[in-house]
Structures are given as C-alpha cells and as structure tokens.
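> Sequence first, then the predicted structure:
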Amino acid sequence: MQEEQKLSILKDIIAIQSVNDHERDVAVYLKKLFDEAGIKNDILPLGDSKTRANLVAELGTGKPVLAISGHMDVVEVDADHWATDPFTLTEKDGNLYGRGATDMKAGLAAMVIAMLELKESGTAIPGTIRLLATAGEEVGMPGAKAFKDQGYMDDVDALLITEPSGIYRAIYANKGELNVTVNSAGKAAHSSMPYLGNNAVEHLINVLQNIKTGIQDATADINDDVLGDTVINIDTIKGGNQVNAIPSAAQAEINIRTIPEFDNAKLWAKLQEIIKAYNDSGTGDISVTVGMDVTPISGNSDSKLLKDIQRIAAPFVSSDKMSADELQKLTAEAKDVGIKDYKPGDIIAEGVPGGTDASQLIIDQPMGFDFVMYGPGNNTPHQDNEFVPKSQYLNFIEIYKQLFTEFGK
C-alpha cells in the first residue's frame, strides 16, 4: 500500500464525526476495507442503538490469540479554537492534525492497515490476530464491556491496546478510575430562621472533608511500585438557589484514581462506611452513586508481548527524529523507572494514571496478564489542534506488521 493510501484511510476516518457516538459509521467504513481484502469481520450492534456498534476482524487461525484493540469514538471539539478544520486531516510541518489524530484514530488505522498489508502479501500468521474496535471508550466503555460479555476475550493470550503511549513508550499498567456523585438532601427555610431547615450545603461540605480525609488515611501507606498512590479530587460542587434561603439540596462529584492494592471495590466499601457514619451521627442525609468504574490494570513487565515490542520497535525509534525537548523528557522518564543509561531507541516500559478499554476487556485478570498499551501519538489527546507526527503514524504500521507475524513464534 502506498503512503498516500495510508494517509487517505486516516483522513477518511477522521472525517467521520464519531463524537461520543456514530461509531457504526467508522465500523461500516472499516468493514468495506476488510471485505475487499478478504478478511473475516463483523459489525456488532451495541444494544438497540442504530448509530453505535463494535467491529471485530480476524487474521490467521488457532493459538496463540493476540487481541488488538482501539476505540472509534472521539471527544467533543470546539472548532473555533482550532487552526484547521478538526475533521479534515491536515499535514503541516511533518504533523497530521485532526480530532482523533492522536486519540486514537491513528492507532486504529495503523492496526487496520497492518492487517490489510499482511493479507495482501500472503504473510503467514502464527496464530490469530483479533481486532476489537470499540464504541464508547471515552464515556463508560460500553463497547469493551460488550466484547467481554460476548466472549471475545475468553481465548485471548495477550492484549495490545493501541492508544497513544507517548513518544514510543510502552505502557503495561494503568490506574483505575472511580467517579462518584455525592448527594445531600436537606430542608429549605428562610435564612433568618435556619433552625427550621436543614442545610444541605453545610452537610455536603462536612461529609466531603470526611471522605477526603478518610480515604487519604486508609490509603496513606499503600503504594504500587509502578502506578504510585491513590489520588482523590473533588471536581464539581453545586447547591442552593439564593443567598437568603437555607438550601434543601447539594451535590458534588469526586474523581478517584485507583491502584490494584486498594482497588475500586475497597474504595466503594470505604465510601459507604464514611457516609453511613456521617448520617448516623447527626441530621445529614447523604447518598452516593457511582458513575465511571474503571478497574486498575497491572500487567507483566516481563511478558512476551512487551519484550517483542521493545525489540521490534527499537530500530524505528532510533531512526526517528526527536526534538531535544522530547529526548530530555524521555531521559527523565527513563531515570524515574530505573533506567540509568537511556539512549534513543530504548523503549521505556512504565505505568500511567489514565485508563483504557483494557480495564473492561481483562477485568477478570487485572493483575499479571500479558497486556501492553503501545500506539502512535503524544500529549495532545482531547486538546485543541490535536496531532500525530506523520513519521510516527507510518512507523507504527510497520511495527505492528512485524509484531503480528512474530508474536506467535
């Protein structure tokens, strides 16, 4: 496949405005490519939705099974803040600009093109490469959950997520995420007679302090060697209608980044314990509900998939032109993870705070599974003027081709 066609495929899927929806349109486009190449594939509707769907495609047969996964949705965009049309792939100074260029349509396209080229060349695949293209990763991960529930991960030996890993880094662990909404119910009254009411805002402030202190105390001495510690943030708060009225309702949203040693289930139990103690101790009426619930993942730092990536990708990284700032950043990151003699070409393996579809796909095996996140991109996901370096995008196609043919050996 010529470079122009590789860029055209990425351009076409970026043009599909799959903003938190309409992943089926991406799946239909990819299905046509796979059908023309003679690669077995299927579109899997997501519930009753007419606009959301997953896509599965397979190359090769038998064991081992390498699942490769990427999501088809992107986040909202404010076109007024972009220098280019966010849904038109635009090349400038060696970079490819567009919504999803980094997160993560470049990774998705690179996987698909690698499969198409391997099929066209008749290259033997030792085992099975199973593409799981998901819907809804950005909000709730329903696509990944559907794949897991439908059994597509049951026989998988390793999982590659092609999210942007940042200047060729390989990620084998990521924190989980627990988003909760705390509701405070009170009783309205005139502010001159507060004793006739029950101030929901005051109760919310008090219980939020209890929650933050309680969780920090419970997790203070618990740390993951790769992912670090538990992080809790109170991110939104609202309550009351006017300054001279005792508020009858208030609400806050909390984001907690979790580690395997004190996982989401333990945190949820701790939250319920804190809230029950508060309600039992006075006139508060506090309740809590869960929004996002993403399991922390810690893979195997000695896994075959990770070692294959580090070996195969090294020559591509060495030949790529990185800026002085990028090299300085990589050297600092290498030092942080214990690599003293870092040199360009080394693939740094580490953990990251953010979550991926892996949290749903390997929810039954969150510790020690052969999992790596490795894909083209940088630190511009969700940002205005998101881009991916053109050289990186093209390099990853070649990296994936080699990886897919060598993983099963």
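Okay, I see it.

> Could you use CA atoms for every contact and neighbour count after this?
Noted.

> Looks to me like A67 is in a strand.
Yes. With DSSP: H, G, I helix; E, B strand; the rest coil as the criterion, A67 is located in a strand.

> For it, grab the count of nearby residues.
For A67, the count of nearby residues is 22 (other C-alpha atoms under 10 Å).

> With D325 instead?
By other C-alpha under 10 Å, neighbour count at D325 equals 9.

> which residues does it contact?
The contact partners of D325, by C-alpha atoms under 8 Å, 6 or more residues apart in numbering, come to none.

> The same query, at a cut-off of 10 Å, please.
T331 (C-alpha atoms under 10 Å, 6 or more residues apart in numbering).

> so where does it fall, helix or strand?
Per DSSP states H and E: D325 is located in helix 324-336.

> same question, D25
helix 23-37.

> Which of the residues in the helix holding D325 are classified as buried?
Neighbour-count burial for helix 324-336, counted by 16 or more other C-alpha atoms under 10 Å, picks out L327, L330, T331, E333, A334.

> Contact partners for D217?
Contacts of D217 by C-alpha under 10 Å, 6+ apart are I211.

> Next secondary structure after the host helix or strand of it?
Using DSSP H and E, D217 maps to helix 200-219. Per DSSP H and E, the first helix or strand lying C-terminal to helix 200-219 is strand 231-239.

> hold the first one in mind and look at this next one:
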Amino acid sequence: MAQTLSPRAILERLVAFPTVSSDSNLDLIDWVETYLQGHGITCHRHWNDDGDKAALFAHVGPEIAGGVVLSGHTDVVPVEGQDWVTDPYTLVERDGRLYGRGSTDMKGFDALAIWAMVEAQKKGVTRPLQIALSFDEEIGCTGAEGLAKAMQILPKASDVIVGEPTELRAVLGHKGFVSFDVQMQGFEVHSSILQTGVSAIMYGAKLIEWCNQVNDAQAAATPQGMAAFFDPPYTNVHVGMITGGTAHNITAKDCRFAVGFRVVPGESLDQWRAAFEEARAKLEATMQAVRPETAIVATEMFDLPPFAPEADNTAEQLVRQLTGDNSDGFVSYGTEASHFQNAGYKVVVCGPGNIDVAHQPNEFITTAQFEEGQRFMERLLARLT
C-alpha cells in the first residue's frame, strides 16, 4: 500500500506541475494515477485528439449507480507577464495563505478530491464516490463533454460537485458562452480613394458597433426569467482584442477580432448564433456591393451551454446539507457544470477558495478555506459510509 498523503502534501505535488492549457498535463495525470492505483483504486483515462493530454476518472465503493462525482480540472492559466513574489509552481505558505498557480483554481479542490478518494477506499463507503479530473477547462471547458461521455463505463453516479472556488457556497446556475474568431477580408486602395476599396478595419468597426448596440438594448430591457439572478442580468457580447491594417494611408486588407456572447439560462446559444450570423451576412453584403472579393469569415471557436437551476436537484440538496448554505448562487463565468448537466447528472458548483484571486499573480487559497474544504470532504465521506 502506498503512503497516504495529506491534502496539503497532495496540493504541493499538484501545484508543482506547470499544467498550463497550452501544454501537456500528462505528468500530473501520471502522478495522480500512480498515487490512486497505489491505494487500490482503478483509474481510467480519456484522451484528447492529439494524445498529449488526458482526463482521469475513477470509482470507489460498490459497483452500483447513484454515487457522487467530485469534478475538477487540471489545467491552469499562464503566469507570463505577471508579477509573482514567489515561484508560482512551488506551494508557499505565508500569513495564512497558500500561494501557487492553481491553488484556488482549482488544484486546491483537486487535492481534496484525491485525498477523499483514498479515504473512501480505506473506509469502505457504501455509496460510491467518483473523481473526474479534466483538461482544457481554461480554454472553453472543451475537455469536459468528452469526459462526461467516457465516464459512462462506470456505474452512473447521480450527483456531481464541480469544485470551482465559491468559498464553499452552492452555485446553482451560470451563463453559457459562444465565441467566434472573425476575419474581415477587405480590399486595399489608397486612402485618398477609400470609397473604391473596402477597409477591413472600418467595416470591422461596424460589426463591433453592432455588438455595442446589442449590449445597450439588452441593458435597457427588463430582465426576464432567470436573467434577473445574474450580474449583469442579461446576455452580453464582448470584443477583447483586435488586429489589422498595413499602413495609415491604405485601406486595411485584413482585420481580425474575437466576438464572445455570455448567454443567460433560458436563452439558447443558437438564438445568438443566428442573430450574429444575420448581422455578419448583412454587413458582408454591403462590403461585396463595393468589392465582391471581400468577405467576413466567422469561425466558431468553442461553446459552453448555460448551466440552469433545476427542481429536485439532489446535488444541491447534498451540498446544502454538508455546508449549511442556503443562499442562491448564480455566476456569470462558466464552468464544466453544464456539460455534466447535459449528460444527465444533477449538478452543483461548490469548492473552497475565492474566484477573485483566480488567474491573478500571487494566486492563493487561505489555509482556513483549505481546511474547511477538508472538513467538507469528511462530512461527505461520513454520509457515504
């Protein structure tokens, strides 16, 4: 039997793996798999298409349905350009805080989940416990959908706890997301005769202005349905980066930017896809009336369905019993919860740490939150035993 590590020791190991989404996570997955297998836990992998990343999932307890899944992601955001006081890949404790990339988002929860799996194996739980560690959450939650499907080889659990940092409060819903890479293809002429050409930048500005008009109209409307629970209480659209152009006196041949919609539950991604396509096609026709060679190419990069609250959510009930939290939590950022919900699980988002320090330099989780996270797991294990 392998040595049993404390949650803190496991977190130290996890933080040490620089699992930025652009790189492989296999060193971390290898370590977790070896550790769990050393305690008699059979692990399974779900691979990405390139074979350089893997998700890991496992089952402890009787081979029956109705268990609980602890869901976390293994990837983290980059540290380049950030002013870190400590080595981001070394867990450092100072003044009641555990510093390190991913300590809050979300290797803190991952460490607690790994610890809980070993404890569940030792205790002999009568209701199963499962773990699901994904890849590529930070770049659109693109790994979770396949993971949820791959887990069907296990006895189907009923409840999923997605351990994003909520300070151990229950989150019942979040916005969805759909994003497009937009390439404006103009026609170059001297700017003194710009009416004979098509500036990709200036027409791109028209499409961006459409985004502004959508936001203005959404903000002015009375919130409907579940939208009222969110901040802001409506679907909004955002353009964060833009590039293009050759010279000041040439109409731009190229312009490129990304357009992203954050969609409230109760509205569909498809309706916003359709609205954007209508605006794109209308503007493209205007461009082509001047120069038929021009175009607007919009390529969907990724999508994430909204996570909607639902009645009789047994995962929510379980977390409320474990934490005593009775608040109604709704967030505008996305998580993997919606993919598990669409796969037929009851889902709640709840984990230690504060989302406000996620992705920041000197990311940390307080020792108090981490210790409370361990007590959360202990209470869960008591209910499963």
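On my side now, so go ahead. Note that the coordinates shown come from a computational prediction; the quantities given were computed from them, not determined experimentally.

> Tell me how they score on TM after superposing.
Aligned and superposed, the two chains score 0.88 in TM-score terms (TM-score structural alignment, normalised by the length of structure 2); 370 aligned residues with a C-alpha RMSD of 2.6 Å.

> Would you check the span in structure 2 matched by the helix holding D325 of structure 1?
Counting by TM-score structural alignment, helix 324-336 of structure 1 lines up with no residues of structure 2.

> Now do the helices in the stretch 151-300 of structure 1.
200-219, 264-281 (DSSP state H, counting those that start in this stretch).

> Tell me which residues of the first one come out buried.
Pointing back at helix 200-219 of structure 1 there. Within helix 200-219 of structure 1, the residues scored as buried using 16+ other C-alpha under 10 Å are 200-205, 207-208, 210-212, 214-216, 219.

> Pick the one among the residues you listed closest to A249 of structure 1.
Closest approach between the buried residues of helix 200-219 of structure 1 and A249 of structure 1, by C-alpha to C-alpha: A200, at 5.2 Å.

> What residues does the closest one make contact with?
When contacts are counted by C-alpha under 10 Å, 6+ apart, A200 of structure 1 is found next to 183-188, 206, 239-240, 246-251, 283-286.

> how about a cut-off of 7 Å?
S184, A185, G186, P247, S248, A249, A250 (C-alpha atoms under 7 Å, 6 or more residues apart in numbering).

> Pull up the gap between it and S248 of structure 1, please.
5 Å (C-alpha to C-alpha, to the nearest Å).

> Now tabulate the helices of the stretch 151-300 of structure 1 in JSON lines and tack on distance to F371 of structure 1.
Formatted as JSON lines, those follow (distance: least, C-alpha to C-alpha, whole Å):
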{"stretch": "helix 200-219", "distance to F371 of structure 1": "26"}
{"stretch": "helix 264-281", "distance to F371 of structure 1": "20"}
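
> what's the closest of those to N300 of structure 1?
helix 264-281 (20.6 Å).

> follow-up on the earlier one: top of the contacts of A200 of structure 1 by neighbour count?
Neighbour counts for the contacts of A200 of structure 1 (other C-alpha under 10 Å) peak at P247, which has 26 neighbours.

> Make sure it is actually in contact with L196.
No. Taking contacts as C-alpha atoms under 7 Å, P247 of structure 1 lies outside contact range of L196: 11.7 Å.

> Give the closest residue to E326 of structure 1 in space, chain neighbours not counted.
I167 (7.6 Å; C-alpha to C-alpha, 6 or more residues apart in numbering).

> The one you found and N378 touch, don't they?
Yes. Counting by C-alpha under 7 Å, I167 of structure 1 does reach N378; the two are 6.1 Å apart.

> before we move on, back to that, could you count how many residues lie near the residue nearest to E326 of structure 1?
Neighbour tally, I167 of structure 1, other C-alpha under 10 Å: 22.

> Kindly report the same for the one 10 residues further on.
When neighbours are defined as other C-alpha under 10 Å, E177 of structure 1 has 26 of them.

> before we move on, what about Q150 of structure 1?
Neighbours of Q150 of structure 1 (other C-alpha under 10 Å): 10.

> same for the helix holding D25 of structure 1, what does it pack against?
Helices and strands touching helix 23-37 of structure 1, as assessed by 3 or more C-alpha pairs under 7 Å, 6 or more residues apart in numbering; DSSP states H and E, comprise strand 40-45, strand 53-60.
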